[in-house]
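Q: with the sequence up front, the predicted model follows.
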Amino acid sequence: MFILSLTYRKSNEEADRHMEPHMAWVNEGYDSGMFLASGRKVPRTGGVILAKGDRTAIESFVAADPFTIHGVADYEIVELALTRTAEGLDGLKG
């Protein structure tokens, strides 16, 4: 599993200008089965996405995010080898 941590490099107003295409990109991640969960950081300084799959494919997909293309956010990609989950979340280990 991977944690994709986005940190805004530009203002929230600039992020809002690119939000619609970014959300279309997020939806593609869910449709492909790569994304498991996502949301905004509080306070709003970026976001977090939980993802699964091949690291190279994830890095390539992140490079296609409109936030990346337009310099709105930087991504940190952290791989996590889950050893334990709450009941009902065993699928995250795969």
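A: That came in fine, so what should we check first?

Q: from here on, just use CA atoms for contacts and neighbour counts.
A: Noted.

Q: hey, where'd the helices end up in this structure?
A: Assigned by DSSP state H, the chain shows helices spanning 12-17, 19-31, 55-63, 66-69.

Q: packing partners for the longest one?
A: Using 3 or more CA pairs under 8 Å, 6 or more residues apart in numbering; DSSP states H and E as the contact test, the elements touching helix 19-31 are strand 35-40, helix 66-69.

Q: also this one, for the comparison:
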Amino acid sequence: MFVLELTYTAPIERVDELLEPHIAWLNELYESGVVIASGRKVPRDGGVILAVGDDRTRIEKIAAADPFVTGGVCEYRITEFIAPKTADELAPYRQQLPA
């Protein structure tokens, strides 16, 4: 599982110009099952995305395709973690700790 933390690198007005394509990009990721939660940080200086998968390279490529990245208004910090414990609703995403 991955936590993708976005930090805006441009004024919020430039971010807002790319918000619609960013949301369309997110919607595709929700439909494909890669993203299970997302939202703005408070204060609004970026956002957070919770993504599922086992392939960090794939997640990095996905992040690089974000219109916020291609538009030059944010940077990503990607943290991979193993989630052996989840809420019951997220049980399909539970992972086994390595031996």
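A: Done, it's in. Everything quoted here is computed from the prediction, not taken from an experiment.

Q: work out the TM-score between the chains.
A: Superposed pair, TM-score by TM-score structural alignment, normalised by the length of structure 1: 0.92. Supporting alignment: 94 aligned residues with a CA RMSD of 1.2 Å.

Q: quick revisit: which of the helices of structure 1 is buried the deepest?
A: helix 66-69 (a mean of 18; mean count of other CA atoms under 10 Å).

Q: hmm, who's touching that one?
A: With contacts defined as CA atoms under 8 Å, 6 or more residues apart in numbering, helix 66-69 of structure 1 is touched by 15, 18, 21-22, 25, 62-63, 73-75.

Q: hmm, back to that, what's the closest of the helices and strands packed on helix 19-31 of structure 1 to Gly29 of structure 1?
A: Comparing these against Gly29 of structure 1 with CA to CA, the closest turns out to be strand 35-40 (5.2 Å).

Q: in structure 2, what range does the closest one match?
A: Mapped onto structure 2 using TM-score structural alignment, strand 35-40 of structure 1 covers residues 35-40.

Q: related to what we said a few turns ago, which one among the contacts of helix 66-69 of structure 1 gets closest to Thr83 of structure 1?
A: Tyr75 (24.5 Å).

Q: who are the contact partners of the closest one?
A: 4-7, 62, 68.

Q: do the same with Leu50 of structure 1
A: 1-4, 35-38.

Q: list only buried entries from these.
A: Neighbour-count burial (16 or more other CA atoms under 10 Å) applied to the contacts of Leu50 of structure 1 gives 1-4, 35, 38.

Q: Leu89 of structure 1: which of these is nearest?
A: Met1 (12.3 Å).

Q: what's the closest non-adjacent residue to the residue positioned nearest the centre of structure 2?
A: Nearest residue to the geometric centre of structure 2 (CA atoms, centre = their mean): Ile49, 2.9 Å. In space, and not counting its chain neighbours, Ile49 of structure 2 is closest to Ser38: 4.2 Å by CA to CA, 6 or more residues apart in numbering.

Q: would you confirm that the one you found contacts Val48?
A: Yes: in this structure, Ser38 of structure 2 is within contact of Val48 by CA atoms under 8 Å, at 5.5 Å.

Q: in contact with Ser38 of structure 1, which residues are there?
A: Ser38 of structure 1 neighbours (CA under 8 Å, 6+ apart): 47-50.

Q: try 7 Å this time
A: Taking CA atoms under 7 Å, 6 or more residues apart in numbering, we find Ser38 of structure 1 in contact with 48-50.
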